[in-house]
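> 3D model of this:
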Amino acid sequence: MRPASLGASRRSPPRGRDQGRTERYRHSQSQGLPRCLRRCRSSPVAIVSNNCEACVRAYLDHTGLSSQIQHIEARDPAHVDRMKPSPYLLEQAAAVLRVDPRNTLLIGDQVSDVKAAIAAGAGSIGYANKPGKADDLEAAGADAVIEDMNVLAAAVAGHS
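Now for the predicted structure:
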């Protein structure tokens, strides 16, 4: 899957010193996440994060998304070698959900996410949530790159 197949754009957020405009741009990009998760109801969804589980849970609780996530696989401070780009966290999440990692799709905003997906044999979508990330995610080998979660929600709707 090439970036264009998901309608990925290369438009950058508004430039300038107006931090408020940039924050509004970032907020509008991620508004499609709840819609995307609703469209994924027929498939198990896990969060695989290099952040701690408590932080991930706090975010999900704050945003009201907890009920749409079946599992959280987060870093273990005693085993930093298992953090992405290692495939370990993704493989553990897949095992808990009883799916083959090769039948999973990781959506991430870091090069380490793409590298972990490749190492696990999973598909990957790079989420370029900040200026300049799209090229890095594509260069890392992402199967597709998006800049707006609404694009992903629309693609999921078209395949469900």
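> switch to C-alpha atoms for all contacts and neighbour counts from now on
Noted.
> Quick check: chain neighbours aside, which residue is closest to residue 40?
For residue 40, ignoring the flanking residues on the chain, the nearest one in space by C-alpha to C-alpha, 6 or more residues apart in numbering is residue 156 at 7.2 Å.
> and that neighbour, what does it touch?
Counting by C-alpha atoms under 8 Å, 6 or more residues apart in numbering, residue 156 makes contact with 36, 39-40.
> To compare with the earlier structure, here is another sequence to fold:
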Amino acid sequence: MQVDAAFCRIADLLGEDIQEVVTGLSSSYLRAGGEVSGATGRFGQADLRGGREIEQGIQSSSRDSSFGSPSLVAPTRLASPADIAALIGDRTLIFDFDGPVCSLFSEFTNVQVSDIMRRSIRWRFRFQRVSFPPKINREKDPFEVLRYVAKLGEDFGIAGEKKLSALEVVAARTAKPTPYAHELIRTASKSRDVVFASNNATAAVKTYLATHDLDRYASGVFGRSSHILSRLKPDRFLLEHTLSELGLSPDQVVYIGDSTTDVMAAHASGIRAIAYANKPGKLASFMPYEPEAVVDSMSVLLRAL
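Got it, this is the predicted structure:
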């Protein structure tokens, strides 16, 4: 697929600053080689609108907010289907999105998305002569760019979140499914609730699920909001909000994520964590954070059901 086709897919969502963003994407693609490869269900009101009020309630909680772990022994090996079956029992499964379910930016790299975000913010606030420090100019992680932008002020945070959400929605339409994830979601939903809680935009998760006819299996989708950009994972806010909306206790769910921040957020909320080691070396990187289990394929969970 040529670069021009990618431009067309993002143009309708990026709005008035498309010229500036396209310039950035073009230069980013040239540096990368000049080419890229080529409905709703039972969601309810499961986004994070009203996040300030919810956040205040959580902050006033007497619970210790340190990143701890449920009192279970951390694994030193990959879990077997029998291990996973014993761990999840009949608990609700809460999935992170990018990683356990799909590879969200399979057509755009994180570097390109970060570059687009910086150029978009510069253009949106061009009369304020916005500039980024060298570290943020080199930053490859879009979430780190977003966190920095949010610190510049509320208007900046809202604009940055809006642009990242637009890019995520576009990417969700062509995101590459994680092997066995779709079958796992369908199978798990026959015996328990399946929920999604992610630092990605709620709209992006819903778009992906609808595109693959998986929305019917979702009992809830909880995602990022411009109101709580300072409390993305590894903060416990998202998962505690998810539990509150579902009316469940931490012991009634298991969280499945592919990063150390997922494990940290789960344990900060008192939730058991299954870590998805989808890249070489991840088993070792997860060990200091003591997930209850580590798998290197969603097929292990599928066989456990």
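> Got a TM-score for the two of them?
For this chain pair, the superposition-based TM-score is 0.76 by TM-score structural alignment, normalised by the length of the first structure; 137 aligned residues with a C-alpha RMSD of 2.1 Å.
> how deep is the equivalent of residue 113 of the first structure over in the second structure tucked in, by neighbour count?
Here residue 113 of the first structure is matched to residue 262 in the second structure, going by TM-score structural alignment. Residues within reach of residue 262 of the second structure, counting by other C-alpha atoms under 10 Å, total 27.
> Likewise for residue 52 of the second structure?
Neighbours of residue 52 of the second structure using other C-alpha under 10 Å come to 12.
> With residue 83 of the second structure as the reference, measure out to it.
Using C-alpha to C-alpha, to the nearest Å, we find residue 52 of the second structure at a distance of 39 Å from residue 83 of the second structure.
> cool, and residue 165 of the second structure?
From residue 165 of the second structure across to residue 83 of the second structure, the span is 37 Å (C-alpha to C-alpha).
> quick one, which of those two is more surrounded?
Legend: neighbour count by other C-alpha under 10 Å for residue 165 of the second structure and residue 83, higher for residue 165 (22 against 16).
> Of all the residues in the host helix or strand of the more buried one, which ones are buried?
Under the criterion of DSSP states H and E, residue 165 of the second structure resides in helix 154-172. For helix 154-172 of the second structure, the neighbour count (16 or more other C-alpha atoms under 10 Å) marks 156-172 as buried.
> what's the answer for stretch 231-248 of the second structure, then?
Of the residues in stretch 231-248 of the second structure, 231-243 count as buried by neighbour count, 16+ other C-alpha under 10 Å.
> Show the end-to-end separation of that stretch, please.
End-to-end distance for stretch 231-248 of the second structure, by C-alpha to C-alpha: 21 Å.
> so what's residue 123 of the first structure closest to, chain neighbours aside?
residue 105 (4.5 Å).
> so who does that neighbour touch?
Residues in contact with residue 105 of the first structure (C-alpha under 8 Å, 6+ apart) are 117, 122-125.
> Repeat the analysis, applying 10 Å as the threshold.
Counting by C-alpha atoms under 10 Å, 6 or more residues apart in numbering, residue 105 of the first structure touches 45, 90, 117, 121-125, 143.
> what do you get for residue 112 of the first structure?
If you count contacts by C-alpha under 10 Å, 6+ apart, residue 112 of the first structure has them with 50, 83-87, 118, 137, 140.
> give me that answer again for 7 Å
When contacts are counted by C-alpha atoms under 7 Å, 6 or more residues apart in numbering, residue 112 of the first structure touches 84-85.
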